[in-house]
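Peer 1: just coords:
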């Protein structure tokens, strides 16, 4: 799986570089980035790759991005739930339409053909390659499981996990924004990359252990970007900065250090 993911990343980033070299790199950069990362998710989890210029594909990415934006806004009702009573119906309809469009895309391009195979009592062994979709459908249709997953739950699971491409693309955009204001950090990352690759090959996942500064930069970006409205609960006793953290308290990330 590690090698598979690495090869997928290599191919998609190569295509992204080719796309950017043929146009103004700053023109629709986020669209190109999101399209690339979405294909990484679809190939890895669904064994399906899309033409990034496909209008339906671009529409799906836009809907995911809109939902991600709304979820991470931090409305007052997120902290005072009773205020949700005053939210307008147009806001809810917007999210509902986006969700319905995403579901239609998933069914048409990812699930219908696979479901037809399982309805004919085909098993995952009949497919060329087992992936996340196979695992979900096997849980839905397999007669050997004591408790089968229903199809709706499987669809929600798939939509959630491939929707992770939106979080990654927005995270990268935010990190690039941070780096613009810190040329010294850019230089140190470049030094680390050059030392690993000798300008002769692209960076791979296997290089991670030898690139601590780059990884530290990524982790610092995650700390700064983490949404305060998403609860983070400690699952075991630990310590942060030498202070004991017991199991189960809710942790609020500090994004404004002295």
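Peer 2: In hand now; what should we look at? Note that the coordinates shown come from a computational prediction; the quantities given were computed from them, not determined experimentally.

Peer 1: Please make it C-alpha for all contacts and neighbour counts, starting now.
Peer 2: Will do.

Peer 1: Quick check: next helix or strand after the helix or strand where residue 171 lies?
Peer 2: Secondary structure from DSSP states H and E places residue 171 in helix 164-180. Following helix 164-180 in sequence order, the next helix or strand is helix 183-197 (DSSP H and E).

Peer 1: State the number of residues packed around residue 140.
Peer 2: Counted with other C-alpha atoms under 10 Å, the neighbours of residue 140 add up to 20.

Peer 1: What's the local residue count around the closest residue to it other than its chain neighbours?
Peer 2: Excluding the flanking residues, the one nearest residue 140 by C-alpha to C-alpha, 6 or more residues apart in numbering is residue 149, at 4.7 Å. Look at residue 149: counted by other C-alpha under 10 Å, it has 16 neighbours.

Peer 1: who touches the most centrally placed residue in the chain in this structure?
Peer 2: By C-alpha atoms, centre = their mean, the mean C-alpha position of the chain lies nearest to residue 164, the distance being 2.1 Å. Going by C-alpha atoms under 8 Å, 6 or more residues apart in numbering, residue 164 touches residue 41.

Peer 1: From residue 97, how far off is residue 41?
Peer 2: Going from residue 41 to residue 97 by C-alpha to C-alpha, to the nearest Å gives 23 Å.

Peer 1: So those two - more neighbours on which side?
Peer 2: Higher neighbour count among residue 41 and residue 97: residue 41, with 21 against 12, using other C-alpha under 10 Å.

Peer 1: The more buried one touches residue 165, doesn't it?
Peer 2: Yes. With contact defined as C-alpha atoms under 8 Å, residue 41 and residue 165 form a contacting pair (6.5 Å).

Peer 1: next up, a second structure to put side by side with the first:
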């Protein structure tokens, strides 16, 4: 969601030593002023003294607590390990030296948890202790810590409960939403068919198709592929999500007072989301004008009804501001991750044509040339199901997971993690766990097939995370991936443009996505 969005960011959190440090700082500042006025020290000496003081304060404030997870022995003042660690490989670089649970400084100390068993121990067995989100300045400025992803406590529980209930009411897990998705499959196939086998970039049309499913659920309508305004919105969201994984976003969260005043790419994150939020507010206004409580059309209408029920309980968050941010979370999360996975799917199919061919054989056997798949068909298509799962595993859309915050002092595998510590339970380390996967770094659908060719579940398949904050759109995403993927391979054979060798080059922002690429779609 908007916190696909929070994945790579860090923040300077409130520190238990803050009052003491504040008193020290005030005392020293007053002393320096007196000394300077008395002529005992010149200006350069004052500045050097203050600089040394700030470094000492930073060292005191960020001193590792007793029995804290180990990490690099030294860090730069203020920025910590920001500039000497590759954010794409944090979990690999440091884990090699310090093990599956370690800490680094990204403004403040953060704990990383790696590997299937430690991640499950944290997120599932001790779920209540790792359930909160931190307050990050960048996202506070965008969504005020509201919505479905950034909120905590009572408000988060009520909003998550309502969102799940409402999505089910409008077809999640039912035939009606399957039928709606099948209609969108036909629209997508028509647009791709119009390319007449010539090279084209699939990313924008796939994004539009996926966005239309969540748009029907939250806005009550889909958007045509020729709608330039909607295409622009999707591009703005995509760029904002990419920039949220950049060093600019991390610097914003460390030094918000400074970054708010400086130009740079971080300003695009704010302006892009402001445009998307403006679009959502317009949709809410349109709904308000013709809302009928007796016949809710979508999530927004249902939220209006809920606002009336909860008007005496402000803490539950059923107000128009929160409606905007919850809708933003659903729209952004319901578009970004599934569309990125489908774009990986097409790239893997042109990279491995022999796998594409085996999927098509199974589709032809079960569905024939024209009948669109339903979710009931998945049980009879184990190879196709295995390929989709392997695409999700290798695509590794949210490699670091979304950041958590400990709700109380916690012990994890012998280490003490104080209340208010940011924690990353990395999904990359689970999806590529060398203990759990036979060939973790190779694209191998056999990971999800038994000796008889039947589909098998794997404990280490956690692309949607786990525990109390598991992705609430998991069921929707699974349906979309199966129906869109089978429909596309039923109608077309995908290949790279003539003379082009496909690569799996990626870009890492808040999500891990393929770089723009072209392919050819030849009707079967």
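Peer 2: Arrived safely, thanks for sending. What you are looking at is a predicted structure, and each value in this text was computed from that prediction instead of being measured.

Peer 1: Please identify the buried residues of the helix holding residue 171 of structure 1?
Peer 2: For helix 164-180 of structure 1, burial by neighbour count (16 or more other C-alpha atoms under 10 Å) applies to 165, 166, 167, 169, 170, 171, 172, 173, 175, 178, 179.

Peer 1: same question, stretch 153-161 of structure 2
Peer 2: Those would be 155, 156, 159, 160, for stretch 153-161 of structure 2 by 16+ other C-alpha under 10 Å.

Peer 1: which residue packs closest to the first one, ignoring adjacent ones?
Peer 2: In this case it means residue 155 of structure 2. Distance criterion C-alpha to C-alpha, 6+ apart; nearest residue to residue 155 of structure 2, sequence neighbours excluded, is residue 316 at 4.6 Å.

Peer 1: gap between the equivalent of the residue nearest to residue 140 of structure 1 over in structure 2 and residue 326 of structure 2?
Peer 2: Correspondence of residue 149 of structure 1 to structure 2, assessed by TM-score structural alignment: residue 318. Going from residue 318 of structure 2 to residue 326 of structure 2 by C-alpha to C-alpha gives 10 Å.

Peer 1: Contacts only, for the residue nearest to residue 155 of structure 2.
Peer 2: So residue 316 of structure 2 contacts 154, 155, 156, 158, 159, 310 (C-alpha under 8 Å, 6+ apart).

Peer 1: can you check residue 225 of structure 1 too?
Peer 2: For residue 225 of structure 1, the contacting residues are 171, 174, 255, by C-alpha under 8 Å, 6+ apart.

Peer 1: Show the contacting residues for the second one.
Peer 2: Contacts were defined as C-alpha under 8 Å, 6+ apart; by that measure residue 174 of structure 1 touches 221, 225.

Peer 1: That one matches what in structure 2?
Peer 2: By TM-score structural alignment, residue 174 of structure 1 lines up with residue 344 in structure 2.

Peer 1: And that match, how far from residue 338 of structure 2?
Peer 2: For residue 344 of structure 2, the distance to residue 338 of structure 2 (C-alpha to C-alpha) stands at 10 Å.

Peer 1: and if you look at residue 415 of structure 2?
Peer 2: Residue 415 of structure 2 sits 36 Å away from residue 338 of structure 2 when distances are taken as C-alpha to C-alpha.

Peer 1: Then residue 440 of structure 2?
Peer 2: Taking C-alpha to C-alpha as the measure, residue 440 of structure 2 falls 22 Å from residue 338 of structure 2.

Peer 1: ok, now residue 25 of structure 2?
Peer 2: 49 Å.

Peer 1: number of nearby residues for the closest residue to residue 226 of structure 1 other than its chain neighbours?
Peer 2: Leaving out its chain neighbours, the residue that sits closest to residue 226 of structure 1 by C-alpha to C-alpha, 6+ apart is residue 253, at 7.2 Å. Residues near residue 253 of structure 1, counting by other C-alpha under 10 Å, number 14.

Peer 1: list the contacts for the closest residue to residue 283 of structure 2 other than its chain neighbours?
Peer 2: Sequence neighbours aside, residue 219 is the residue nearest to residue 283 of structure 2 in space, at 7.0 Å (criterion: C-alpha to C-alpha, 6+ apart). Residues in contact with residue 219 of structure 2 (C-alpha under 8 Å, 6+ apart) are 283, 298, 299, 300.

Peer 1: Show only the entries of the residues you listed found in helices.
Peer 2: Among these, DSSP state H puts 283, 299, 300 in helices.

Peer 1: Counterpart of the last one over in structure 1?
Peer 2: Using TM-score structural alignment, the partner of residue 300 of structure 2 in structure 1 is residue 133.

Peer 1: Strands of structure 1, residue ranges please.
Peer 2: Applying DSSP state E to structure 1 gives strands spanning 232-233, 238-240, 243-245, 250-251.

Peer 1: Report the buried residues of the third one.
Peer 2: Right, strand 243-245 of structure 1. residue 245.

Peer 1: so where in structure 2 does that strand end up aligned?
Peer 2: In the comparison with structure 2, strand 243-245 of structure 1 aligns to no range at all (TM-score structural alignment).

Peer 1: Check which helices and strands that strand sits against.
Peer 2: For strand 243-245 of structure 1, the packing partners by 3 or more C-alpha pairs under 8 Å, 6 or more residues apart in numbering; DSSP states H and E come out as strand 238-240.

Peer 1: so who does residue 49 of structure 1 touch?
Peer 2: Residue 49 of structure 1 neighbours (C-alpha under 8 Å, 6+ apart): 39, 42, 43.

Peer 1: what's the distance between residue 344 of structure 2 and residue 513 of structure 2?
Peer 2: 7 Å.

Peer 1: show me the contacts for the match of residue 149 of structure 1.
Peer 2: Contacts here follow C-alpha under 8 Å, 6+ apart; on that basis residue 318 of structure 2 touches 303, 306, 307, 310, 311.

Peer 1: switch the cut-off to 10 Å
Peer 2: For residue 318 of structure 2, the contact set (C-alpha atoms under 10 Å, 6 or more residues apart in numbering) comprises 155, 158-159, 162, 303-312.
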